[in-house]
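**Q** Quick check, what structure comes out for this input:
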Amino acid sequence: MRELDCDFCGGTAAGAYEILPDEVDPAPGEQVRVVLCGDCRETLDDVLAPLLDRLGARDDGGVDHSFADATAGHAPSDPSPTEDAIDETGADRDLATDAAAPERTEPDSFRKVMRFLNNREFPVDRAEVSEFAAGAYGLEDDEVREIFDYAIERGILAEENGQLVKG
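**A** I've put the predicted structure just below:
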């Protein structure tokens, strides 16, 4: 996998991040992804903090679960579990359909693989990106299959003739 440069300073990027946290419930066209180094990520997080507070996306009394923490899989500065944030994501959105089926938990590395796919042009060959994702993140084939199946069940992706397309 090639090394990326920070969108802001040009330094070595630490990762790709979604600006708006899931709690804000952005529409697919509203979400913006940026590639940032650690310093620029912290700066952008500090700039966005008052806006996210005002929008009610951060209701934990000042503990900062930054956009990067919530979307890029980085551990928050508070070592306590973040299960609440994960459980609430999208729960109200699909209430009618979720009532009939038990809530399935998000597979490990799901967000990493989804970020990986967001940097790809769709449609993509499922077998090919499965191999790349498994190699890039040290995942087993069945783990990647579970991640893709979960994304298809949630409507994030769809599969057509062995190709993954956006859902």
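
**Q** C-alpha from now on. contacts and neighbour counts both.
**A** Will do.

**Q** Pull out the buried residues from the longest helix seen in the chain.
**A** Longest helix in the chain by number of residues (criterion: DSSP state H): helix 38-55. The neighbour-count check on helix 38-55 (16 or more other CA atoms under 10 Å) flags 40, 41, 44, 45, 49, 52 as buried.

**Q** Now the two most distant members of those residues.
**A** Among the buried residues of helix 38-55, the pair separated by the greatest distance (CA to CA) is 40 and 52, at 17.6 Å.

**Q** which residues in the chain form helices?
**A** Read by DSSP H, the chain holds these helices, from start to end of the chain: 38-55, 67-72, 83-88, 95-100, 110-118, 126-137, 141-153.

**Q** okay, the ones you listed in TSV with distance to residue 16 next?
**A** Compiled in TSV, the helices of the chain are given as follows (distance: least, CA to CA, whole Å):
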stretch	distance to residue 16
helix 38-55	10
helix 67-72	7
helix 83-88	19
helix 95-100	30
helix 110-118	7
helix 126-137	14
helix 141-153	19
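
**Q** before we go on, could you also do this sequence so I can check it against the first one:
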Amino acid sequence: MSKYYRLIVFCLIGVLLSCGLTSSCSSQLKAKDRHLVHRFEYGKTAYIGPDGLAQAPPHAPKQVKWMVEAANSLVGKPYVYGGGHRQFQDHGYDCSGAVSYVLRAGGKLERPLVSQGFFEYGKKGYGDWVTIYVRDGHVFMTIAGLRFDTGGTWNSTGPRWKPERRGLKGYYVRHPRGL
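**A** The predicted structure follows:
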């Protein structure tokens, strides 16, 4: 199968999932892929520069750009269990604190959530620009196709942009309304 054919197939699957054609009656939708891999979609995919910071696509909605900027501001902060739970501003962040901080910057969250709180956040399914992946004990997100996560690699020391694969077994997908 050619690389372009696979890209078209992945895009069609994404359209079907985002349209809700595969959704169930429950309030949750399981992540469909076995692994999350960075996929490029022209005009909608952010990229990571040599400094480890992301650049939003030029035509992304302003909320997406604000979220990318907020996530960039957390890169280099340490992982701190419970970090970002009591208040958005903290000296370090855990998974839910980091995701909460970024969503707040995009105007999509009023108070920090613990990871379990994301099971009911926003709408079920994949978002066009932002998707939240949640399971018992962990949450991470993709923004404009890039994964922002505190875990999932051997050198997980805090919130980072991560182009590496990530296993999705047990994860459910949610997204902010409108994104």
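
**Q** Superposed, what's their TM-score?
**A** Once superposed, chain against chain, the TM-score is 0.25 (TM-score structural alignment, normalised by the length of structure 1); 85 aligned residues with a CA RMSD of 6.0 Å.

**Q** Out of the buried residues of helix 38-55 of structure 1, flag the one nearest to residue 126 of structure 1.
**A** Lowest distance from residue 126 of structure 1 to the buried residues of helix 38-55 of structure 1 (CA to CA) belongs to residue 41, with 31.1 Å.

**Q** OK, contacts around that closest one?
**A** Contact analysis of residue 41 of structure 1 by CA atoms under 8 Å, 6 or more residues apart in numbering lists residue 68.

**Q** Distance of it relative to residue 70 of structure 1?
**A** Counting by CA to CA, to the nearest Å, the separation of residue 41 of structure 1 from residue 70 of structure 1 is 13 Å.

**Q** How about residue 143 of structure 1?
**A** For residue 143 of structure 1, the distance to residue 70 of structure 1 equals 21 Å [CA to CA].

**Q** the more surrounded of these two?
**A** With other CA atoms under 10 Å as the criterion, residue 143 of structure 1 and residue 70 differ in neighbour count, and residue 70 comes out ahead with 22 against 17.

**Q** Tell me how far that one lies from residue 86 of structure 1.
**A** 9 Å.

**Q** do the same with residue 69 of structure 1
**A** From residue 69 of structure 1 over to residue 86 of structure 1 the distance is 12 Å, taken as CA to CA.

**Q** Next: residue 158 of structure 1.
**A** In this view, residue 158 of structure 1 and residue 86 of structure 1 are 23 Å apart by CA to CA.

**Q** what's the answer for residue 72 of structure 1, then?
**A** 13 Å.

**Q** Which one's more surrounded, those two?
**A** For residue 72 of structure 1 against residue 86, the residue with the higher neighbour count under other CA under 10 Å is residue 72, and the figures read 19 against 15.

**Q** Name all residues that make contact with the more buried one.
**A** In this structure, residue 72 of structure 1 makes contact with 15, 16, 17, 18, 111, 112, 115, judged by CA under 8 Å, 6+ apart.

**Q** Verify the stated contact: the fifth one with residue 70.
**A** Looking back up the chat, that one is residue 111 of structure 1. No - judged on CA atoms under 8 Å, residue 111 of structure 1 makes no contact with residue 70 at a distance of 9.3 Å.

**Q** where do the contact lists of the two overlap?
**A** Between them, residue 111 of structure 1 and residue 70 share no contacting residue, judged by CA under 8 Å, 6+ apart.

**Q** Residue 100 of structure 2 is in what secondary structure piece?
**A** Residue 100 of structure 2 belongs to helix 95-105 when elements are defined using DSSP states H and E.

**Q** Over to residue 66 of structure 2?
**A** Residue 66 of structure 2 belongs to helix 62-74 when assigned by DSSP H and E.
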